[in-house]
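**Student:** Structure for this input, please:
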Amino acid sequence: MSSHGTIIPMTSHKCGPLSGVAEVPGDKSISHRALIFGALAVGETKITGLLEGEDVLDTAKAMRAFGAEVTQHGPGEWSVHGVGVGGFAEPENVIDCGNSGTGVRLIMGVMATQPITATFTGDASLNKRPMGRITDPVALFGAASYGREGGRLPMTIVGAANPTPATYTVPMPSAQVKSAVLLAGLNAPGQTVVIEKEATRDHTERMLAGFGAEVSVEETEEGRVITLTGQPELKPQEIAVPRDPSSAAFPVCAAVIVPGSEITVPGVSLNSTRNGLYTTLVEMGADIAFENAREEGGEPVADLRVKHAPLKGVEVPPERAASMIDEYPILSVVASFAEGKTTMRGVKELRVKESDRIDAMARGLEANGIITEEDEDTLIVHGMGAGGVPGGGTCQSHLDHRIAMSFMCLGMAANNPVSVDDGSPIATSFPVFEPLMTQLGAKVVRDEI
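**Tutor:** Okay, here's the model as predicted:
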């Protein structure tokens, strides 16, 4: 179950064509960052379209605990009165980040170069996830960390009283690690340099520049080199959060696999560091039109018109992984309805997400009659074609919102109902998933315990 609720078993039944408009929530990555950057600015930042899932609400609570004034004015409408770079107060209590790896890792980065101490914890899923990937680089700035064996939460971070800037090469493609190091660099004098060998989602760099920080990005033979000049005064902003491409993936993929479907998903972010799923779906034969392309809140967006179409298996190249790391679970569902096999390579980062997503999807697909293969860095799904997936299985969600939603989408097109043991984690990122999918024509029900 999620950190904030009880277990909710759920079952998805085969449905007729999906139709209508799917207004998915605001982007989770940008929502986290809007709250954090607002807390680091001097003055009032106004946010519209904020995702009000549990993960983001936990970040809002954390910003209050560090001294910022965070206020909700209406659905998706928030304001943050910031305390300035280096102005965090020491929190009185433990910071509970629930299920959010993004929230805890970014906040650890921010406070690591401030002369305060904070202790972080989360739910059972978050407390299993590796935090050494954050504590190692922030130690370069002078921060100290004390956690459980294997660098896991609960963990106490003692911020550096006299931080020094750092140069750090990110050892794995991770926007969370890159962002944590850049956020640590905000309160360090001089220049902090982050080098990433593979480009990852760039919301932090975009938002740093938008709030007035001096940040440059250079493509070199070493990789993508991001240079940040520390100790700026960040200026408050008005932020319109675009709709989340990772949440949009679920109604989009459901429409792709349910015969006769046609839906529209308006205002979806099409940031080039986030759109790998949509590139892959088109390669598989999906009928997706990108209409009314425009820019909102500094992010490229478009309206997606999606129709059911026959699909073929493809090879997804490893260099695409960073741009769709959260979408592999739902892609593996789509692959189940394709003709031929779909091979997803370079996906070892899935092993350390909210769950081991490679294992979780492989076991759940197999429980529904689909053949899979896996190794440490690869997932292969042998497609059964339209109408060929038996279904009928019960899958473990492993406290992972994307696993739960993926299997609910599987049930919409499988020949027999598909169940998950616990759908409560869905609220962490997509609290309106059930009513939204029901409005489109899906049959997702909560089971009696």
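
**Student:** For the rest of this, base every contact and every neighbour count on C-alpha atoms.
**Tutor:** Noted.

**Student:** which residue sits closest to Pro154 in space, ignoring its chain neighbours?
**Tutor:** In space, and not counting its chain neighbours, Pro154 is closest to Thr121: 4.4 Å by Cα to Cα, 6 or more residues apart in numbering.

**Student:** just checking, the one you found touches Val94?
**Tutor:** Yes - at 7.1 Å, Thr121 and Val94 qualify as touching, with contact defined as Cα atoms under 8 Å.

**Student:** Now the common contact residues for those two.
**Tutor:** Common neighbours of Thr121 and Val94, using Cα atoms under 8 Å, 6 or more residues apart in numbering, do not exist here.

**Student:** Comparing these two, which residue is more hemmed in?
**Tutor:** Per other Cα atoms under 10 Å, whichever of Thr121 and Val94 has more neighbours is Thr121, with 20 against 16.

**Student:** show me where the protein has helices.
**Tutor:** Using DSSP state H, the helices of the chain run over residues 28-40, 54-65, 101-111, 132-139, 175-185, 203-210, 245-257, 276-284, 328-336, 357-367, 401-413, 433-440.

**Student:** Another sequence for comparison is provided below:
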Amino acid sequence: MHASHDHGPTPRRFLPAGPLRGRIRVPGDKSISHRSIMLGALAVGETKVTGLLEGEDVLATAAAMRAMGATVERQGDGSWSIHGTGVGSLLQPVTALEMGNSGTSTRLLMGLVASHPITATFTGDASLSHRPMGRVIEPLSQMGADITASPGGTLPLMLRGLSPAVPITYRLPVASAQVKSAVLLAGLNTAGITTVVEPVPTRDHSERMLRGFGADLWVEEEGGIRTIRLRGEAELRPQTIIVPGDPSSAAFFAVAALLVPGSDLVIENVGLNPTRAALFTVLRQMGGSIVELHPREVGGEPVADLHVRHSPLTGVAVDPALAPAMIDEFPILFVAAALAKGRTVTTGLEELRVKESDRLATMAAALTAAGARVTEQEDGLTIDGTGGDPLSGGAYPVATKLDHRIAMSMAVAGLVSQGGVEVDDTAPIATSFPTFQHLLDSATGNR
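**Tutor:** Here you go, the predicted model:
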């Protein structure tokens, strides 16, 4: 939960704004931030990380790696310095590893511990303690780890690692980058070849970064099925990592600049991993001007500066095959659709009903309250846009259901409304993007 709710909600009315201009940077990618600390803590020597996302989840990962013997320090200039122990040399933590609300930290760190001869206890907050860990307990147990979880396979749990662990071939029963990553991380200290088979491709940040740190990892693809193999007993080499800006955070500013007349904005250093960046593909299909400047590769990840200019948008039918690579971006896409010319249709989005909120129902209600024309189906929304005319806005606060992405999406809707849109609570935005309101105010000249 969010600490700020101890003091009740923090509402704000987002008013029509001037064009978005200049250059901005959004916070670093969360997935890459977690992994850079974990792998840096397993490499001997100094790994330097700049642009780390300093949210509570990532700091939980840093604290855990410290507890197992790595040195993880924030420098005065905002960069981070990590001195690792080497694969196989993690130390037994003295106290429980406190994971807060971070499912990523928990599942990936369970993988790391599983092939080391140490025992660790994982605890989390009330919300994390309801989330299923059985999906990682199963493969890690096959590798030889001894795991005692709470009833229902949840936290708190105790994991006794086995070294040498047993290399396995594991076919993912559920599409989960976290489960895949846990098995691969366990494979780092396991003699032989650890194999993960993915019937449905998921985010590939772990594979890219493992390779970047020097692990022997290769991927075969046949008939849409990916087979990932990792040769164990790896020696990781320290790296210098510039964490790319989070594409999910950049999405709000890209859509705002497309919608607000006169906008001409450069969003610097955006990660464009193809398993994450499909929103930009769809916005271009709608007629959005989004140009990649200075495309480059950083730590195995594709990165570019995005130059976004105000563009009249036209509604499209969004290919459901793109959904996994833009699942968190649908709330802000719905705002773009509400201002486009014609009809936008989305399907295959059942997954959105089980996110931080039921994002289909919550966005349908919020956009309707702000004057958009929205029809809700079981697996998506159909939106008839205004053709660029501003939304009417709303007299009453829209309900964001404590969902950070809904709050930010409706903030952008306020910029392109006549009377503004009042968001019932801006506090949850801090979970993924604490500087959002400040950046939005400065880009629109509302300083």
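
**Student:** Quantify their similarity with the TM-score.
**Tutor:** Laid over one another, the chains give 0.89 as their TM-score (TM-score structural alignment, normalised by the length of the second structure), with 443 aligned residues with a Cα RMSD of 2.6 Å.

**Student:** Out of the helices of the first structure, which gets nearest to Lys197 of the first structure?
**Tutor:** helix 175-185 (11.1 Å; Cα to Cα).

**Student:** Contacts for the closest one, please.
**Tutor:** The contact list for helix 175-185 of the first structure (Cα under 8 Å, 6+ apart) reads 102, 105-113, 133-134, 137-138, 141, 165-166, 168, 170, 191-194, 196, 200-202, 204, 228-230.

**Student:** what's the counterpart of Gly187 of the second structure in the first structure?
**Tutor:** Using TM-score structural alignment as the criterion, the counterpart of Gly187 of the second structure in the first structure is Gly185.

**Student:** hmm, I was thinking of Asp389 of the second structure
**Tutor:** Aligned partner of Asp389 of the second structure by TM-score structural alignment: Gly387.

**Student:** Tell me how many other residues crowd Asp319 of the second structure.
**Tutor:** Counted by other Cα under 10 Å, the residues lying close to Asp319 of the second structure total 12.

**Student:** now do Asn93 of the first structure
**Tutor:** Neighbour number of Asn93 of the first structure under other Cα under 10 Å is 10.

**Student:** likewise the one 10 residues further on?
**Tutor:** A total of 26 residues lie near Gly103 of the first structure under the criterion other Cα under 10 Å.

**Student:** which one is it nearest to, not counting chain neighbours?
**Tutor:** Nearest non-adjacent residue to Gly103 of the first structure (Cα to Cα, 6+ apart): Thr59, at 5.8 Å.

**Student:** Counting neighbours, what do you get for the one you found?
**Tutor:** So Thr59 of the first structure, with other Cα under 10 Å, has 26 neighbours.

**Student:** same deal with the one 5 residues further on?
**Tutor:** As a burial measure, Arg64 of the first structure scores 20 neighbours (other Cα under 10 Å).

**Student:** how about the nearest residue to the counterpart of it in the second structure, chain neighbours excluded?
**Tutor:** Aligned by TM-score structural alignment, Arg64 of the first structure pairs with Arg66 of the second structure. Distances taken as Cα to Cα, 6+ apart put Val72 closest to Arg66 of the second structure, at 6.2 Å, once the chain neighbours are dropped.

**Student:** count of residues packed around the spatially closest residue to Pro390 of the first structure that is not a sequence neighbour?
**Tutor:** Counting by Cα to Cα, 6+ apart, Asn415 is the residue found nearest to Pro390 of the first structure once chain neighbours are left out, at 5.1 Å. Neighbour count for Asn415 of the first structure, taken as other Cα under 10 Å: 18.

**Student:** Thought Ala386 was touching Asn415 of the first structure, still the case?
**Tutor:** No - judged on Cα under 8 Å, Asn415 of the first structure makes no contact with Ala386 at a distance of 10.3 Å.

**Student:** picking up where we left off before, what residues are up against the residue nearest to Pro390 of the first structure?
**Tutor:** Applying Cα under 8 Å, 6+ apart, we find Asn415 of the first structure in contact with 14, 387-392.

**Student:** let's see 10 Å
**Tutor:** Shown in contact with Asn415 of the first structure (Cα atoms under 10 Å, 6 or more residues apart in numbering): 13-15, 368, 387-392.

**Student:** Neighbours of the match of Gly187 of the second structure, how many?
**Tutor:** Under the neighbour criterion other Cα under 10 Å, Gly185 of the first structure is assigned a count of 31.

**Student:** Ok, Ile371 of the first structure next?
**Tutor:** 17.

**Student:** do the same with Arg237 of the second structure
**Tutor:** 19.

**Student:** aligned partner of it in the first structure?
**Tutor:** In the first structure, Arg237 of the second structure lands on Lys235 (TM-score structural alignment).

**Student:** Equivalent analysis for Thr106 of the second structure, please.
**Tutor:** Using TM-score structural alignment, the partner of Thr106 of the second structure in the first structure is Val104.

**Student:** Once you drop chain neighbours, what's closest to its match?
**Tutor:** Spatial nearest neighbour of Val104 of the first structure, excluding adjacent residues (Cα to Cα, 6+ apart): Cys97 at 5.8 Å.

**Student:** Quick check: the one you found touching Glu54?
**Tutor:** Yes - between Cys97 of the first structure and Glu54 there is a contact at 9.1 Å, judged by Cα atoms under 10 Å.

**Student:** overlap in contacts of these two?
**Tutor:** Common neighbours of Cys97 of the first structure and Glu54 (Cα under 10 Å, 6+ apart) are 3, 60.

**Student:** Which one's more surrounded, these two?
**Tutor:** Cys97 (28 against 23).

**Student:** which residues does that one contact?
**Tutor:** Neighbouring residues of Cys97 of the first structure by Cα under 10 Å, 6+ apart: 3, 54-62, 103-105, 107, 120-123, 126-127.

**Student:** what do you get for Ile370 of the first structure?
**Tutor:** Contacts of Ile370 of the first structure by Cα under 10 Å, 6+ apart are 333, 335-337, 362-364, 381-384, 388-391.

**Student:** from these, which two are the most distant?
**Tutor:** Maximum distance among these (Cα to Cα): 18.2 Å, for Arg363 and Gly388.

**Student:** quick revisit: now the match of Gly187 of the second structure: how far from Leu140 of the first structure?
**Tutor:** As judged by Cα to Cα, to the nearest Å, Gly185 of the first structure and Leu140 of the first structure stand 10 Å apart.
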